[in-house]
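1. Got a predicted structure plus its sequence, pasted below:
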Amino acid sequence: MTSDQRVLPVPRTLPDLLSPDWLSSALDARFPGIRVTEVTPGPVVSRVSTNARFRIACDGGVPEGLSADLCGKGYFSEDGWHARQAGIFEVSFYRDLVATTGVRTLRSVYADIDPDTQHGVVITEDVVAQGGEFLDSTSDYTPELAAESLSELAKLHASLWGEPDAATARWLDSRLDKHTGVRGVKEIRGNFESAIGAGVPTEVRDAERLFAAYVDLAEEAPRLSPWTVIHGDTHVGNLYLDADDRPSFLDWQLVQRAPWYIDVGYHIASVLTVEDRRRSEKDLLRHYLDALRAAGLAEPPRWDDAWLGIRRGILHGFYLWGITLKVDPAITTALLERLGTAAADHEVFGLAS
């Protein structure tokens, strides 16, 4: 898990990133001799991070193996700059780890972190220009697609299951406890008592109890085994369908060491409607365990342990969406209903029993 040492500065602003001279230097490591002559800006989405699509032209044509349509992600706005350290984990994943996992995700052509400012920037190929489609909770996601995305998680998890280098990488330290330090009971109660939380079952509509259960989970997760490297935020909005309609993961800000079921329980409970999840969750869990074996893990978890384990993943997702603010209410509403119902079905507040 070593990275190339570069003297090339990581761009501070979006105009810096879109400079033909800077892009020429940034892409030269992968495509030696490239000279970008023109950059055509495309759509920009700026919340905390900024995502900017653009097209390049090159002297002698765009090199073979490189798409002309690219997307840069960084923390370029003034508000984003204060939160720039949040990008370290995603950039580190693309720079140092993705090639070893085999997981289907965005193809990165540049990823680096400024050692002084701790600002990270990643440039990937633009999957929308290639015919891909980004998803959210209003997208039609079937159990068959869920089986495919669970296979991708199995590739990720099996490739790094107890892996020694991952055990010592500080940027992969567990960060579940960070979620309880920023938001908590106030935000959960606000969601539960509004129309956004209308679909959360009565038996789990308890902000204090959800917060306390998650504090316990965050404290115990670093000590639980087996551990691997997880995506950390596996809801449907962090998936896209590539040009061949294959589910693929993106947004790796919560990548970290943790038990596998944090990803899997959250994923199954969030990507499917309540009815589809209830009908297919056991089959999907069996599929994931089989996929672990197919990905090279000799001894996947036993069924009884796995079935109990996914409760923790459901709790993780339920808490994350309980504290979520400033997202389209339709998305938060759908995910709270799905995850809250799964939390009730699996009695996640009884994890200690």
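-> Nice, I can see it. Remember, it's a predicted structure, so these values are computed and weren't measured experimentally.
2. going forward, measure contacts between C-alpha atoms and count neighbours the same way
-> OK.
3. State the number of residues packed around Leu145.
-> 17 (other C-alpha atoms under 10 Å).
4. now do the one 5 residues further on
-> Residues within reach of Leu150, counting by other C-alpha under 10 Å, total 25.
5. And for Leu14?
-> Leu14 has 18 neighbours, counted by other C-alpha under 10 Å.
6. same thing with Arg312?
-> A total of 26 residues lie near Arg312 under the criterion other C-alpha under 10 Å.
7. Test my guess that it contacts Tyr261.
-> Yes - using C-alpha atoms under 8 Å as the test, Arg312 is close enough to Tyr261 to be in contact (6.9 Å).
8. Alongside the first one, take a look at this:
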Amino acid sequence: MKNNLIRGIFLILSFFVFFMQNSQAETVQIKAVASVSYESSGLFSSKPPKGTEAAAVKIAKNAAWKKYISSFSDEKRNSYDVVKSSILSRLDDFIIGHRVIDKLVNKDSKTLTVQIRVEIDDSAVQSKIYKTTAKGSESEVYFTWIFVTRAQDSVKKYQDRITNMSKSEKGNSTVEKTNVSDTSIVMSDQTSSTSKRSTGGSTVSKRDKVSWVKLSSKEINSEMTRALVNAGYEAIEYGDIQSEEECGGRNKTVEEVQDEFVAETDLSSQTTKGIKKTAKRCDIKFTAIGTLDILKQNIDPSSGLVDVYVSVTAKVYDTSKRFAKTVASVGPVQYHGLGPEEPVARNNALSKAAKKAAESIINQLRARGSH
């Protein structure tokens, strides 16, 4: 009875930690420090006057925001510069909240120093970038994609093959020795021997053999659609294009492409070429091809929750002309998700990876001035 109660409490705490972590999945927390000088409020008072702490917190908020912006990739920074003035004019709309962690009053120098933790709504910032940069588009820009979600089914490891070699060499040498005395001269031969041993070898390592299984790609499809629509693109899944006879009815279907990705490390050049041609025939401007690889799970030591990593790799091609050229790429980069069970952790990791991949693609295209 007691064990069941303890187990129940542990599960409740695990779900609580999991909920708290995922409720902040769309936000970023940053610490910042600021100091302000003040004048004493009275002749016999050394306390900071009213409003001093508020002034220090405001400076610290701005410092935290600068640290947040400094973490942007070059592509996201270029997109942010377009909406920078608009965001800064109402910064509190993007800062969810703050908490004063510590404060220190130096009575000698009459300064107040505060340390705060600021929580920033990263999703709101990205949405603002999408909506602002999408305005003014005069023509429809079609975007399609095909992503494969696959999980490690088994990993075959090979031991290193070690080869040792040794070589021995022996040699004799003769030295003539002469002894001279008052009555005689004696000559004799003395033989000395030397030996030499050389060792060496080699180690051959064989790469682990990984087999994959195919999983649903609904997370990346959903995130790509949302991100592209918010950014002003016309989003069309590759399956809808391939099924049209005039576009590429004879080329590989989505399921066939996914099966090839699972069986091989990468797509064949013929398959990739077929995808690009299919997109071009239906006047698709951009085509993305990529994978979301679900790696083996672990247990997070701090929370005890299941921790799953997802590795994302993708390339985006401009397929509007005769020869497709690469205009954006993602990864390989890894994201992880936590959960009380493996399926929950896997879905959280996939959602995060899909969201970040879609954002990276859009920001890179924005930086290039595409659309």
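-> Received, thanks. These numbers come from a predicted model, not from an experiment.
9. TM between them?
-> Here the superposed chains carry a TM-score of 0.23, computed using TM-score structural alignment, normalised by the length of structure 1; 138 aligned residues with a C-alpha RMSD of 7.1 Å.
10. Distance check, Ala124 of structure 2 against Ile30 of structure 2.
-> Distance of Ala124 of structure 2 to Ile30 of structure 2, given as C-alpha to C-alpha, to the nearest Å: 16 Å.
11. again with Lys76 of structure 2
-> Taking C-alpha to C-alpha as the measure, Lys76 of structure 2 falls 18 Å from Ile30 of structure 2.
12. repeat for Thr191 of structure 2
-> Computed as C-alpha to C-alpha, the Thr191 of structure 2 to Ile30 of structure 2 distance reads 81 Å.
13. of the two, who's got more company?
-> In this view Thr191 of structure 2 and Ile30 are compared by other C-alpha under 10 Å, and Ile30 has more residues nearby, 16 against 9.
14. show me what contacts that one?
-> 64, 67-68, 117-120 (C-alpha atoms under 8 Å, 6 or more residues apart in numbering).
15. From those residues, which land in strands?
-> 117-120 (DSSP state E).
16. any idea which of those residues has the most stuff around it?
-> Ile120 (25 neighbours).
17. Nearest residue to that one in space, please, no chain neighbours.
-> Of all residues not flanking Ile120 of structure 2 in the chain, Ile95 sits nearest, at 4.5 Å (C-alpha to C-alpha, 6 or more residues apart in numbering).
18. Next, count neighbours for the one you found.
-> 21.
19. Go ahead and confirm it touches Ser123.
-> No - Ile95 of structure 2 lies out of contact with Ser123 (C-alpha under 8 Å); the separation is 11.3 Å.
20. where exactly do the strands run in the stretch 251-371 of structure 2?
-> Here the stretch 251-371 of structure 2 has its strands, by DSSP state E, counting those that start in this stretch, at 286-294, 298-299, 306-318, 325-339.
21. Highest mean neighbour count out of the ones you listed?
-> Most buried of the strands of the stretch 251-371 of structure 2, by mean neighbour count (mean count of other C-alpha atoms under 10 Å): strand 286-294, with a mean of 24.
22. Which strands and helices lie in contact with that one?
-> Here strand 286-294 of structure 2 touches strand 142-156, strand 306-318, helix 342-368, going by 3 or more C-alpha pairs under 8 Å, 6 or more residues apart in numbering; DSSP states H and E.
23. Of all these, which one is nearest Ile275 of structure 2?
-> Closest of these to Ile275 of structure 2 is strand 142-156, at 8.9 Å (criterion: C-alpha to C-alpha).
24. Flag every buried residue along the closest one.
-> 142-151 (16 or more other C-alpha atoms under 10 Å).
25. do stretch 55-67 of structure 2 as well
-> Residues of stretch 55-67 of structure 2 classed as buried by neighbour count (16+ other C-alpha under 10 Å): 55-57, 59-65.
26. Keep only those of those that are in strands.
-> Using DSSP E, the subset of the buried residues of stretch 55-67 of structure 2 located in strands is empty.
27. Greatest separation within these: which pair is it?
-> The span of these, defined through C-alpha to C-alpha, is set by Ala55 and Trp65 at 15.7 Å.
28. Contacts for stretch 277-297 of structure 1, please.
-> Residues outside stretch 277-297 of structure 1 that contact it (C-alpha under 8 Å, 6+ apart) are 143, 146-147, 150-151, 154-155, 157-159, 161, 264, 268-269, 299-301, 303, 306-307.
29. Quick check on those residues: which are buried?
-> Of these, these count as buried by 16+ other C-alpha under 10 Å: 143, 146-147, 150-151, 154-155, 157-159, 161, 264, 268-269, 300-301, 306-307.
30. so where does the closest residue to Leu335 of structure 1 other than its chain neighbours fall, helix or strand?
-> Leaving aside its chain neighbours, Leu335 of structure 1 sits nearest to Ser270 (6.0 Å; criterion: C-alpha to C-alpha, 6+ apart). Counting by DSSP states H and E, the element that carries Ser270 of structure 1 is helix 261-271.
31. next structured bit after that helix?
-> According to DSSP H and E, the helix or strand after helix 261-271 of structure 1 is helix 274-294.
32. tell me the angle the following helix or strand past that following helix makes with helix 274-294.
-> Per DSSP H and E, the first helix or strand lying C-terminal to helix 274-294 of structure 1 is helix 303-322. Per axes from the mean of the first three to the mean of the last three C-alpha atoms, to 10 degrees, the angle that helix 303-322 of structure 1 makes with helix 274-294 is 120 degrees.
33. now what about helix 303-322 of structure 1, what contacts it?
-> 179, 187-188, 191-192, 210-211, 214, 217, 233, 235, 261-267, 269-270, 285-286, 332, 335-336, 339-340, 342-343, 346-348, 351.
34. cutoff 6 Å now
-> For helix 303-322 of structure 1, contacts defined as C-alpha atoms under 6 Å, 6 or more residues apart in numbering pick out 188, 261-263, 265-266, 339, 348.
35. Sounds good, over and out.
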